[in-house]
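>>> could you work out the structure for the sequence below:
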Amino acid sequence: MLSFRAMCVVLLVLHAGAVSASPNEERVGTFMAEEKRVTRLDVPANDKVALLAAAYAAVRSDLRFPDAAKEQDDGDLALLYRAADVASFYTSDRRYALDMLALATELQRRNLLTARQQRDTYLALVASRAYAPAKAWRERTRLTGIREADYELRTGVDERRSVELKLTEHGVEAVPFDVPPGPFVLVVTHPLCHFSQYAQDFIERNPALRNALQGHIKWVAVQQREPDMQAFRDWNDGHASIQIGQIYDISAWPIERQWETPVFYFFKDGRIVANIVGWPREGRAKELFAAMALAGFEGVESMR
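Now for the predicted structure:
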């Protein structure tokens, strides 16, 4: 007959087996640990995105959404939603936003959907340019408290090309973009970025610099989780000389993904010759003028 101590050991072993992690718990746990590791790496953002995409691919490798969502218990459903949410946040990949939608739809069916999940699903769909599912989700879940996205583009989108979402007096237009020949500067920014505003103020205060860049510079923001383009409307209404558009899909543009703003890319005949990341309050005039010279801008000395 087992002693009391031995029986306790047996019960503990049996209990540990009963509550062992499910395959999904293990996969999501591994993914979340990888997310922590990757975001701390001192590597380009493009490399981080690739590593996170590979890690999430391991999570969803044998899952076929939307049907897979119905097969999960409540705990795994919430875990898989969290993983898809993180993957979508960093990559803006439409596939991952649609995974979120499938999982959120099942959470809603079970009356488990939180207000945060309802909102984040919508914003992820908008960021990934899945406009029709975003609109349907908003209407089906009666989402409130957040402005409605600009779904109706006045022009079609060739997703194989670099495309800018441009505000016009008639609405939002999808405009193809190609880097022109000669010197050109592409600035990744955001209307609410105060570091970008330091750079914009510096350019505006230097007439020679402003004139040299006129017609040779474009300001754009990367796709991200924001409900609409109101911040862009507000900025553009007050800054006629520095209009900011929005990148439709960063993966189709001839630049690397960055998680900082502003980022200046200097092109010479379509090829990047220099870039500047960030613009502190004291500025980066020396680097700016050096990069402009490399790109082939004339009269740089007179701008210093």
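>>> alpha carbons only for contacts and neighbour counts from here, please
Fine.
>>> and stretch 175-194, how far from the chain's centre?
On the basis of C-alpha atoms, centre = their mean, to the nearest Å, stretch 175-194 sits 17 Å off its chain's mean C-alpha point.
>>> likewise stretch 225-242?
Centroid displacement of stretch 225-242 relative to its chain, using C-alpha atoms, centre = their mean, is 18 Å.
>>> got a list of contacts for that stretch?
89, 123-124, 126-127, 146-150, 167, 191-192, 200, 219, 243-245 (C-alpha atoms under 8 Å, 6 or more residues apart in numbering).
>>> and this one, so I can compare the two:
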Amino acid sequence: MAHSSFESRRSALQLTAGLGLYAALARPSRAATPDLTREEFAGRAWSENLSQADATLRYLAYYAHQLRRPYAPPRLAALPDQAVVKAFDDLLLIVFHTADQDVARHLLQVHEVLLQRGLAMPAQLQRSYDACYSSRLFAPAAQLAQRFPGQLEVSPLIHVAADAGIGVPTLIRLVSGRRELYATRYVMPLRPTVIMIGDPGCHFSRAATDALTRDAALMRRFDGTLQLLAPHALRLRFDDYAEWNAQHPALPMAIAYHWRGWPMLDVRSTPVFYFFNDGKVRHVAAGWRDDTAKDGLIAGLAAIGL
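Model prediction:
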């Protein structure tokens, strides 16, 4: 898991510059990348098997190069209806992969034009809300819910601690019996720690958890160090997480508040086990085809001295 000096510098820039980084990337992207449709670009980005951080930079560079100016609010009025609908879909793809607040605001502007023209569909209204909520623009999300009462699937309120947020490792935790969420900063222990990226809707995450809970000896080796972490997603499926935690009280699942706070992890694939010691990743075990995957966990535990 070693990083070159360039990669470390890029990660630092990503965390500090945050949402403005795509502007710096626009010029090299324009020189190196021909104009691509949304489908062509998405297919290329997928085929390159990029890390989450690198994929996000690529999507934001694509936005800066091909979408931001053509779909700028002053130009939207002159676009035909079909082009405005396409603008919404193009920007939604970027939000889906980046949870970028600037792009989410841009998406809202496009949705407003669709509303003014009488073209907005219920699915677009829901996606606009989800884009705000997932990028942690809670005020615009609440305004949409108030403006369109009864027309949205509204996600629970997230209480964010003062020291938590987008740029630091932050967990969203569920409180049993309450439809409220609490986001708190996660401080990586120096002692051996294991983080499992999982999802309630992932068959393989369920298989991995069931195998662990059936193996008392292996669970003892984890020694209470295992933290389950669900990916940051466009839609927060509260009921799925509540059901999971009710069924797995010994292995409750928290949710990543924002992927930017977890640069040491890739929170897109499930299940993946990250083994930490002294705050550094020492081993990664990905996937769960069957119980032979336990070998990867045993190797990971040995790598961190458990």
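>>> related to what we said a few turns ago, of the contacts of stretch 225-242 of the first structure, select the buried ones using a PyMOL command.
PyMOL command restricting the contacts of stretch 225-242 of the first structure to the buried ones, with burial defined by 16 or more other C-alpha atoms under 10 Å:
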select buried, resi 89+123+124+126+127+148+149+167+191+200+219+243+244+245
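>>> residue 57 of the second structure -> the first structure?
Using TM-score structural alignment, the equivalent of residue 57 of the second structure in the first structure is residue 50.
>>> can you point out the buried residues in the host helix or strand of that match?
Assigned by DSSP states H and E, residue 50 of the first structure falls within helix 45-59. Using 16+ other C-alpha under 10 Å as the test for burial, helix 45-59 of the first structure gives 45-46, 48-49, 51-53, 55-56, 59.
>>> compared with the second structure, how much does it deviate?
In the superposition with the second structure, the average deviation recorded for helix 45-59 of the first structure is 2.0 Å (mean C-alpha distance after the TM-score superposition for the first structure).
>>> and stretch 297-304 of the second structure, which stretch of the first structure?
Using TM-score structural alignment, stretch 297-304 of the second structure pairs with 288-295 in the first structure.
>>> any buried residues in the matching stretch, and which?
Buried residues in stretch 288-295 of the first structure, counted by 16+ other C-alpha under 10 Å: 288-289, 291-293, 295.
>>> show me where the second structure has helices.
5-17, 21-32, 38-47, 52-62, 73-76, 81-98, 101-116, 122-134, 138-147, 203-214, 216-222, 238-247, 294-303 (DSSP state H).
>>> quick check: which of the ones you listed is nearest to residue 169 of the second structure?
Proximity to residue 169 of the second structure (C-alpha to C-alpha) singles out helix 5-17 among these, at 11.3 Å.
>>> which residues of the first structure does the closest one align to?
Against the first structure, helix 5-17 of the second structure falls on no residues (TM-score structural alignment).
>>> off-centre distance for that helix?
19 Å.
>>> same check, this time on stretch 176-194 of the second structure
16 Å.
>>> would you mind finding the match for residue 220 of the first structure in the second structure?
Under the alignment by TM-score structural alignment, residue 220 of the first structure pairs with residue 229 in the second structure.
>>> contacting residues for residue 100 of the first structure?
81, 84-85, 121.
>>> mind redoing it with 10 Å?
Residue 100 of the first structure is in contact with 65-66, 69, 80-88, 94, 106, 117-118, 120-122, 124-125, counting by C-alpha atoms under 10 Å, 6 or more residues apart in numbering.
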